[in-house]
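1. sequence and computational prediction follow.
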Amino acid sequence: MENVRIGGVPEHFNLPIHLAIENGWFESENINLKWQDFPGGSGYMKEALRNEDMDMCILLTEGIVTDILKGNSSKIVSGHVKTSLTWGIHTRTDETKIDSSSFFDKNIAISRYGSGSHLMPIVHAMMQDQSIEEKQLVEVSDIHGGISSLEQGRADIFYWEKFTTKPFVENGKLKKIGEFISPWPCFMIAATDKMITERAQTLSILLKIIHRANQHFMDLNDAPTLVAERYNLNIKDAERWYHATEWSVNGWVSNKMLEGVLYSLKEAGIVHADCTTQGIIWERNARK
């Protein structure tokens, strides 16, 4: 049995893989897929890939593109979720002066530098001809740290996936004041260069199983019920999320899409103007 370490956020987007693990799909191909949750998001996963603590991770597109361009010895090996991520924009529940058009000068909670909760406010501000300075950013580790930072007044705004935070909005821990939809597919699968170089055949088999699991999940009649039960969502929210989400079943990654990501990252000053998309994608799954 070959061990492969993979990480991702403990959110509903990765349920197809958990179901495949539970159903023994990887074991049947002699792969022991060892899952690790990363509640802190892409910032922590990028470091795990850099340190080779993980062989693979499922990260936000903008996060892994940025980190590969900054020296992470990994590549995108497959798409995972083809639809965009809808970020909820949140503040403390007793806040009355901040709305969705008046917060780019406020303190913003981020899970970690380089995470989606860090990059998305910057890209959002750029698209509104605004800007965010580094002194406005408050590092909070994860969703629970973000909620605490708002309650304590250390931060004013917190971006996080809207269905994940909805239970906290409903129980009065957060107040949602707006949404921002990322302008590209939200999740990619990345693997270390070591995994790609030394275990390419295993990687190919593993990705085929993930793609099959994604198709199976999209064909599953009771998928919204499973999502609601496992991720503390009401059934109507689970249905809305499920029917608005599409997973990758072939792994192809468009270079045109990555060019769009890179343009935004350059415009926002997150990566150097000379950066290109060369070397970001495992060429086996690249598409023009």
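-> Structure received.
2. CA only for contacts and neighbour counts going forward, please
-> Noted.
3. report the contact partners of the residue most central in space within the chain.
-> With distances taken as C-alpha atoms, centre = their mean, residue 60 lies nearest the centre of the chain, 3.1 Å away. By C-alpha atoms under 8 Å, 6 or more residues apart in numbering, the residues touching residue 60 are 42, 116, 186, 187, 188.
4. could you do residue 8 as well?
-> Per C-alpha under 8 Å, 6+ apart, neighbours of residue 8: 14, 35, 36, 37, 38, 41, 45, 57, 58, 59.
5. repeat the analysis, applying 7 Å as the threshold.
-> With contact taken as C-alpha atoms under 7 Å, 6 or more residues apart in numbering, residue 8 is in contact with 36, 37, 38, 57, 58, 59.
6. can you map out the helices along the protein?
-> 15-22, 42-50, 61-69, 116-127, 143-151, 162-170, 193-198, 200-218, 223-231, 235-243, 255-267 (DSSP state H).
7. in JSON lines, list these along with mean neighbour count and distance to residue 81.
-> Listed next are these as JSON lines, based on neighbours: other C-alpha atoms under 10 Å; distance: least, C-alpha to C-alpha, whole Å:
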{"stretch": "helix 15-22", "mean neighbour count": "18", "distance to residue 81": "11"}
{"stretch": "helix 42-50", "mean neighbour count": "23", "distance to residue 81": "15"}
{"stretch": "helix 61-69", "mean neighbour count": "24", "distance to residue 81": "10"}
{"stretch": "helix 116-127", "mean neighbour count": "22", "distance to residue 81": "15"}
{"stretch": "helix 143-151", "mean neighbour count": "20", "distance to residue 81": "21"}
{"stretch": "helix 162-170", "mean neighbour count": "18", "distance to residue 81": "15"}
{"stretch": "helix 193-198", "mean neighbour count": "16", "distance to residue 81": "21"}
{"stretch": "helix 200-218", "mean neighbour count": "18", "distance to residue 81": "9"}
{"stretch": "helix 223-231", "mean neighbour count": "17", "distance to residue 81": "16"}
{"stretch": "helix 235-243", "mean neighbour count": "15", "distance to residue 81": "12"}
{"stretch": "helix 255-267", "mean neighbour count": "17", "distance to residue 81": "13"}
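8. of the ones you listed, which is nearest residue 179?
-> helix 162-170 (7.8 Å; C-alpha to C-alpha).
9. and that closest one, what does it pack onto?
-> Judged by 3 or more C-alpha pairs under 7 Å, 6 or more residues apart in numbering; DSSP states H and E, helix 162-170 is in contact with strand 86-91.
10. structure two is appended below for comparative analysis:
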Amino acid sequence: MAPLRVGYVREHFSSPLLQFEAVDKGNTFTLVECPSGTGQLISRLTNDEIDIAVALTDPLIAGIAKGSTAYKLVGSYVSTPLNWAVITGKETAYTSIQDLQNTKLGISRHGSGSQTMAYVMALQQGWPTDSLQFQVNNDIAGLIASVNDGSTSAFMWEWFTTKPFVDAGQARFIGSVPTPWPSWMIAAHPSPGRAPKEAVKTFLQGLTKYINSFNSEAGRAGANQEFIKEKFGYPLEDIEAWLLTVGYPDDCAVIPGDVIRNTLEVLQKAGAIQTPSSGGYQLEQFVDTEVANLS
């Protein structure tokens, strides 16, 4: 059996996954980096370039709600919210989120977390969501270039991932918007030919082991900090601050039904998805219950 192709974003959140991969050494899975984020992960699932994706909760759920059959949810990855920074150029006139109304926002891809959270930001600000304007800039480099050349006003990305660029004077923070849901989930293609159920279960069991170690008090106090510093080059103070905010599930193969319900409710209010004519969504359409436990 060929190893599972697991798509991921190379950020500090992926540390337990990277620790697992270092020991597995490609025997049961290989990692496929997707630097453009969840929009790229979903695209690669659709195009048979990966079998599993570790991706942001909201775009995954929104994609299924809009009719995608390229994947179903099979697990949970990060159980705490993601703090999305709102970032503008180093010399722009924007000083707060309120200044961004009726401007063009940068996103990595359509259907990405950067776009979904723009809808959430608009909902919080009381802006009409149907008038939001977007420009696709692919990755963090393109997004930073766009806010500095004036083609976009701002973009949204995870706080600690963008902090090194802000510290280097390439961009500025003007606010933040935490997600109203746990931030990361795991999805897999539903075809057994692409992602055999037992292989996915084995992957989730192995990942749970590394997550539990990473999430332990001992791991947070020592090994985690050194691993993140070596892999990502973050200052120790940023690593310590992030570790105080992040939490992981006890079992990756358990998906709380309330996470799906609450995410759908916010996405509907934000105008990111439409309520189906039948009057509601069925949780089973989102989860591969042959793999995951829907609680």
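-> That came through, no problem. Just so we're clear, the structure is a prediction, and the values are computed from it rather than from any experiment.
11. picking up where we left off before, report the buried members of the contacts of residue 8 of the first structure.
-> Taking 16 or more other C-alpha atoms under 10 Å as the criterion, what is buried in these is 38, 57, 58, 59.
12. mind putting these in CSV, distance to residue 218 of the first structure included?
-> Output for those, formatted as CSV (distance: C-alpha to C-alpha, whole Å):
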residue, distance to residue 218 of the first structure
38, 24
57, 21
58, 18
59, 20
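13. nearest to residue 111 of the first structure, of those residues?
-> residue 38 (11.2 Å).
14. aligned partner of the closest one in the second structure?
-> With TM-score structural alignment defining the correspondence, residue 38 of the first structure maps onto residue 34 in the second structure.
15. same thing with residue 210 of the first structure?
-> Residue 210 of the first structure maps onto residue 207 in the second structure, by TM-score structural alignment.
16. what's its match in contact with, if anything?
-> Counted by C-alpha under 7 Å, 6+ apart, residue 207 of the second structure has contacts 17, 20.
17. ok, residue 78 of the second structure touching residue 184?
-> Yes. Taking C-alpha atoms under 7 Å as the definition, residue 78 of the second structure is a contact partner of residue 184 at 4.8 Å.
18. how far away is the counterpart of residue 263 of the first structure in the second structure from residue 101 of the second structure?
-> Matched to the second structure by TM-score structural alignment, residue 263 of the first structure sits across from residue 265. Distance of residue 265 of the second structure to residue 101 of the second structure, given as C-alpha to C-alpha, to the nearest Å: 23 Å.
19. name the residues that touch stretch 255-271 of the second structure?
-> 58, 75-76, 119-120, 123, 129, 181, 273-275, 292-295.
20. could you redo the last one with a cut-off of 8 Å?
-> Contacts for stretch 255-271 of the second structure (C-alpha under 8 Å, 6+ apart): 58, 61-62, 74-76, 116, 119-120, 122-123, 129-130, 180-182, 273-275, 283, 292-295.
21. next one: it to chain centre, how far?
-> Here stretch 255-271 of the second structure is found 15 Å from its chain centre; the criterion is C-alpha atoms, centre = their mean, to the nearest Å.
22. counterpart of residue 77 of the second structure over in the first structure?
-> Residue pairing (TM-score structural alignment): residue 77 of the second structure is matched to residue 80 of the first structure.
23. how near is its match to residue 109 of the first structure?
-> 27 Å.
24. related to what we said a few turns ago, distance check, the match of residue 210 of the first structure against residue 213 of the second structure.
-> Counting by C-alpha to C-alpha - residue 207 of the second structure and residue 213 of the second structure are separated by 10 Å.
25. shared neighbours of the two, anything?
-> Common neighbours of residue 207 of the second structure and residue 213, using C-alpha under 8 Å, 6+ apart, do not exist here.
26. ok so, going back, would you list the helices of the first structure in JSON lines and tack on distance to residue 100 of the first structure?
-> Shown next, in JSON lines, are the helices of the first structure (distance: least, C-alpha to C-alpha, whole Å):
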{"stretch": "helix 15-22", "distance to residue 100 of the first structure": "31"}
{"stretch": "helix 42-50", "distance to residue 100 of the first structure": "25"}
{"stretch": "helix 61-69", "distance to residue 100 of the first structure": "22"}
{"stretch": "helix 116-127", "distance to residue 100 of the first structure": "11"}
{"stretch": "helix 143-151", "distance to residue 100 of the first structure": "16"}
{"stretch": "helix 162-170", "distance to residue 100 of the first structure": "15"}
{"stretch": "helix 193-198", "distance to residue 100 of the first structure": "41"}
{"stretch": "helix 200-218", "distance to residue 100 of the first structure": "33"}
{"stretch": "helix 223-231", "distance to residue 100 of the first structure": "27"}
{"stretch": "helix 235-243", "distance to residue 100 of the first structure": "22"}
{"stretch": "helix 255-267", "distance to residue 100 of the first structure": "21"}
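27. so which of those helices comes closest to residue 89 of the first structure?
-> Ranking these by proximity to residue 89 of the first structure (C-alpha to C-alpha) places helix 162-170 first, at 8.0 Å.
28. I'd say residue 160 of the first structure and residue 108 touch.
-> No. With contact defined as C-alpha atoms under 8 Å, residue 160 of the first structure and residue 108 do not form a contacting pair (11.5 Å).
29. okay, the two: which has more neighbours?
-> residue 108 (30 against 25; other C-alpha atoms under 10 Å).
30. list the contacts for the aligned partner of the more buried one in the second structure?
-> Matched to the second structure by TM-score structural alignment, residue 108 of the first structure sits across from residue 105. With contact set as C-alpha under 8 Å, 6+ apart, residue 105 of the second structure has these partners: 118, 132, 133, 134, 135, 152, 153, 154, 155.
31. now with 10 Å, please.
-> Applying C-alpha atoms under 10 Å, 6 or more residues apart in numbering, we find residue 105 of the second structure in contact with 88, 114-115, 118, 132-137, 143, 146-147, 151-156.
32. now residue 97 of the first structure
-> Contacts of residue 97 of the first structure (C-alpha under 10 Å, 6+ apart): residue 103.
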